[in-house]
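S.K.: Take this sequence and fold it.
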Amino acid sequence: MSALKHFVFPDHAPNSGTVKAKCKYCPTYISGNAKTTSNFVTHLKRKHRDIFIQSKSEDGTQISQTNISNFTKSTSVSKYSANDASQMQITDALVSFVAGNLTTLSVVESPEFNAFVESLNPKYQLPSRKHLSSKLLYQKASNIQSNIKEKLHSAESVCLTINLWSNRQMKGFLGITGHFILDWCMKSIMVSCKRFKGKHCAENIRQEYEEAVACYNIADKITNIITDNASNMTKAFDFSLPGYTCNHEEINSKSDSEDENDESELEPIKLDFPEDDLPKHGRCYAHTLQLVVRDGLKDASPHLKTVISKASNIVRYVRKSINASDILEGEKRLQADNTTRWNSQITMICSVLEVSEEKLNKLDTIKVTGYMSVNYYKNYA
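M.R.: Predicted structure coming up:
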């Protein structure tokens, strides 16, 4: 019989190297090697002679030195190899989960998450945090980029929407989204979203745009580019060239009226310029509408301006006051206005009117509205 059955081994004993096992009859830990288990037999002979003799008589043979790996196979589940199809499939799903939900990489080190994965599939080996961050995520990003390149290569033409913004830490980001039709279906793909360092000038914007386009080799497929109305965006995507800002008829008419001997002016060169091959720059309709609404509110009646101002004060007060938030608990969240959303003011006023008058009256409206009753909003909103 085997001497190893008299010892308690770790759940995941290694197949090679030294392992420590606890004796079932005393608190002693015995070290043994996967190839040599004589230490376990010696311990039984010296410390537990009666058990050793009893086991020998029951079995009728000497206690054998069974390999540790063979013994632990019955107590632990063998794991998938790194190249196993199931291991690779689950790992790919894990990477998509982490990247798609912006989950922290430390999730693979969480004991609760490890127990969850173990209950789903005991054979799966979770990757380490270092392996996840240094290799798996980069491989996933490379595969996604290759897929995007393949789709853009199959598209006949591509339209781009480009936006530049800053987060709360005042770090700039440039986002480029591609839109095209493939297999009679409308597709939208994030072409680029990266940190934008330096001045937000037209030259830097154009450089980042050209790098993104060159990465996917779609310069000849772009037909339209949509941006907001900012001057740096407008200048960055002005594809007109010097000497071609006016049409050919105007150039020819001017050349006929000028003195032929006047060498101070360059004669217009008649070239068949491929204007249709250059992207056409358009301005975002939603942003243009916002500018119209903003200019219109500047000329609004005093009553409307007062309603917007007081409603905005209520929202700001509720968002900063713990007591006010407790009073409005259970109600829909009050919506603040936004300078870049053309309908945000009406949305804000509607959110205030949806709150019951009883709860609004409990707020410290004297500080917020200047002795103005809630009925004022209902009459003029």
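S.K.: From here on, just use CA atoms for contacts and neighbour counts.
M.R.: Fine.
S.K.: Ends of stretch 178-192, what's the gap?
M.R.: One end of stretch 178-192 sits 9 Å from the other (C-alpha to C-alpha, to the nearest Å).
S.K.: And the contacts of it?
M.R.: Stretch 178-192 is contacted from outside by 148, 151, 154-161, 174-177, 212, using C-alpha atoms under 8 Å, 6 or more residues apart in numbering.
S.K.: how many other residues sit next to residue 249?
M.R.: Applying other C-alpha atoms under 10 Å, we find 9 residues neighbouring residue 249.
S.K.: quick one, what contacts it?
M.R.: With contacts defined as C-alpha under 8 Å, 6+ apart, residue 249 is in contact with no residue.
S.K.: following whichever strand or helix holds it, which helix or strand shows up next?
M.R.: For residue 249, the host element (DSSP states H and E) is helix 248-257. Per DSSP H and E, the first helix or strand lying C-terminal to helix 248-257 is strand 280-283.
S.K.: Could you list every helix and strand that that next one packs against?
M.R.: Packing partners of strand 280-283 (3 or more C-alpha pairs under 8 Å, 6 or more residues apart in numbering; DSSP states H and E): strand 222-227.
S.K.: contact partners of whatever helix or strand comes next after the strand it packs on?
M.R.: Scanning forward in sequence from strand 222-227 by DSSP H and E, the next helix or strand is helix 231-236. Outside helix 231-236, the residues that touch it by C-alpha under 8 Å, 6+ apart are 200, 201, 202, 203, 205, 206, 227, 228.
S.K.: let's see it at 10 Å
M.R.: The contact list for helix 231-236, computed with C-alpha atoms under 10 Å, 6 or more residues apart in numbering, reads 162-164, 200-207, 209, 226-228, 281-283.
S.K.: Now list the buried members of those.
M.R.: Neighbour counting with 16 or more other C-alpha atoms under 10 Å marks 162, 164, 202, 204, 205, 206, 209, 226, 227, 228, 281, 283 as buried within those.
S.K.: Second chain to compare with the first, below:
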Amino acid sequence: MDERYTPISRTTITSKQIPQLVMRVKECIKSSLVDQKSISVTADIWSDRTMRSYLGVTAHVLNSSTSGYTLNAYLLNCRRFKWRHSSENISAAFDEILDDYNISDKVDFIITDNAANMKKAFKVIMADHSDDSEDEEDMVGEQLDTDFLLGSRQRLSCFAHSLQLVIGDGMKEVKVMSRAISKMAELASLLHSSTVFKDRFEAVFGSGKSILVSNVTRWNSQFRQIQAVIELDHTALTQMCSVDFENVVLSSREWAQCRELTQIFGPFAEATELTEGDKIVTISMVVPTVLELHSHLTEMDSEKRLCRPLTRALKASLKRRFAGIFVGLRMAEDHGLDLPFGHDIYMLGAMLDPQFGMNWVEMDVRTSGSATTIQNTKKELQKSLTDSLITQAKKVDLDICEEPTEPTQDSPPNAKIPRLLAKNSQKEQFHPWISSKCQQ
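M.R.: Just a heads-up that it's a prediction; the model follows:
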């Protein structure tokens, strides 16, 4: 190194260069948002291993150009949150971030998890008292006046997070399988920590096979771990572990239980991955996905004997945590309460997506009665949904003549799909639409 070179000091980097870079990025984001008329934001608060809390806020917009439309996301802030996690403190910090970007009057929807304090922070009408707890339980008994009007700030629940809560409810029913699941976790640990076990494993199954070490905070990783083990030959695995590693040998019953577990949870894992994208429209998938999962669990309940308590627990949790959808489709009783996922936007989003239309009504809406009664109910439901769509469309000022643009050659919409999720989560059976979306 040239002795005349003087390295940049730590102080210069931290107190000058990084703040300057932050300001440049912030100004770039502001310029991207200045002409936006409608913005949706996601907000989340979490703590790291040292219990330091952070609040993250991301803006999501639809940009148009002569080449078409694109979905873009901008991280507005990820700041230390040093105060109590009360609804008032969260709301104040959130509003400060929006004011910093001059977008407070442009935000239509706020997507958060189901923690009680996050719900209260973004209620349309704030309660007189706050509940500072962060219990991830749905406050089903609340009465809220939330008419669907575009342009008014409203909170929606994160679909992926709600789905994880359903899975968590189901996992409470598989305690009898905890020993088998622990054995699989130990198999993965041995494969990544013991050279003797790894050499023996590769000698039997080849170097291309492996078992993922699961992440305790990501349910999908635990599912993929179990799936990787089940894809192995049970007899060969048992023989391989019968010497020196007897404690991880899976009995025939444990193996059968885990196989059923992957078949039951497969569509849940697929739905989670499918709806976590930020470059594709995902809100239209909510209703078809929930209904298809409900149909899947109904079928599994009659087929899977070893995991029947699991399927029933999942089905009950799905109907509770997505009660608004089931009530809106007359698949559950309406008790006049503000229910999770009861917003009209979920139904409207599915109807307006040309890949779905209202196919899901015919395929997955299940009601009781004779065949004629069920068919009449579905026709009435389709008419009601269509009328609702027309009513909401009349409220929206499209401004189609405000800024004329050059005509563009749009690609034709994808064909309607019979099923959103693949049967038994087999990747080779994915519909082409699903494969193309997952690769983006």
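S.K.: rewinding a little: select from the contacts of stretch 178-192 of structure 1 every entry located in strands.
M.R.: Taking DSSP state E as the definition of strands, these contribute 158, 159, 160, 161, 174, 175, 176, 177.
S.K.: Kindly reformat those as JSON lines containing distance to residue 333 of structure 1 and neighbour count.
M.R.: Putting those into JSON lines (distance: C-alpha to C-alpha, whole Å; neighbours: other C-alpha atoms under 10 Å) gives the following:
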{"residue": "158", "distance to residue 333 of structure 1": "39", "neighbour count": "23"}
{"residue": "159", "distance to residue 333 of structure 1": "37", "neighbour count": "18"}
{"residue": "160", "distance to residue 333 of structure 1": "35", "neighbour count": "21"}
{"residue": "161", "distance to residue 333 of structure 1": "31", "neighbour count": "20"}
{"residue": "174", "distance to residue 333 of structure 1": "31", "neighbour count": "19"}
{"residue": "175", "distance to residue 333 of structure 1": "29", "neighbour count": "17"}
{"residue": "176", "distance to residue 333 of structure 1": "32", "neighbour count": "22"}
{"residue": "177", "distance to residue 333 of structure 1": "31", "neighbour count": "18"}
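S.K.: could you pull out the strands for structure 1?
M.R.: Using DSSP E, strands in structure 1 cover 7-8, 18-23, 29-33, 158-166, 172-182, 185-196, 222-227, 280-283.
S.K.: closest to residue 253 of structure 1 out of those strands?
M.R.: Residue 253 of structure 1 lies closest to strand 280-283 among the strands of structure 1, at 26.9 Å (C-alpha to C-alpha).
S.K.: Where in structure 2 does that closest one align, residue-wise?
M.R.: Counting by TM-score structural alignment, strand 280-283 of structure 1 falls onto residues 154-157 of structure 2.
S.K.: contacting residues around residue 317 of structure 2?
M.R.: 163, 165, 166, 167, 168, 169, 170, 311, 323.
S.K.: tell me which element it falls in.
M.R.: Assigned by DSSP H and E, residue 317 of structure 2 falls in helix 308-321.
S.K.: Mind listing what's buried along that helix?
M.R.: Neighbour-count burial for helix 308-321 of structure 2 flags 308, 310-321 (criterion: 16+ other C-alpha under 10 Å).
S.K.: Need the strands of structure 1 in JSON lines (columns: distance to residue 256 of structure 1).
M.R.: As requested, the strands of structure 1 are arranged in JSON lines below (distance: least, C-alpha to C-alpha, whole Å):
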{"stretch": "strand 7-8", "distance to residue 256 of structure 1": "104"}
{"stretch": "strand 18-23", "distance to residue 256 of structure 1": "98"}
{"stretch": "strand 29-33", "distance to residue 256 of structure 1": "101"}
{"stretch": "strand 158-166", "distance to residue 256 of structure 1": "40"}
{"stretch": "strand 172-182", "distance to residue 256 of structure 1": "45"}
{"stretch": "strand 185-196", "distance to residue 256 of structure 1": "48"}
{"stretch": "strand 222-227", "distance to residue 256 of structure 1": "35"}
{"stretch": "strand 280-283", "distance to residue 256 of structure 1": "31"}
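S.K.: mean offset of the match of strand 280-283 of structure 1 relative to structure 1 (after superposition)
M.R.: Compared with structure 1 after the fit, stretch 154-157 of structure 2 shows a mean deviation of 0.8 Å (mean C-alpha distance after the TM-score superposition for structure 1).
S.K.: distance of residue 310 of structure 2 from residue 166 of structure 2?
M.R.: 11 Å.
S.K.: Can you work out which residues contact both of these two?
M.R.: residue 316.
S.K.: what's the spacing between stretch 251-271 of structure 2 and its chain's center?
M.R.: Distance, stretch centre to chain centre, for stretch 251-271 of structure 2: 21 Å (C-alpha atoms, centre = their mean, to the nearest Å).
S.K.: I meant stretch 223-242 of structure 1, not that one.
M.R.: Offset of stretch 223-242 of structure 1 from its chain centre (C-alpha atoms, centre = their mean): 28 Å.
S.K.: same question, stretch 32-40 of structure 2
M.R.: Worked out by C-alpha atoms, centre = their mean, stretch 32-40 of structure 2 lies 24 Å from the chain centre.
S.K.: cool, stretch 228-247 of structure 1 as well?
M.R.: 33 Å.
S.K.: Residue range in structure 2 corresponding to stretch 190-204 of structure 1, please.
M.R.: Using TM-score structural alignment, stretch 190-204 of structure 1 pairs with 75-89 in structure 2.
S.K.: oh, I was asking about stretch 134-152 of structure 1
M.R.: Using TM-score structural alignment, stretch 134-152 of structure 1 corresponds to residues 15-33 of structure 2.
S.K.: got a list of contacts for that stretch?
M.R.: Contacts for stretch 15-33 of structure 2 (C-alpha under 10 Å, 6+ apart): 10-14, 39, 59-61, 63, 72-77, 100-103, 106.
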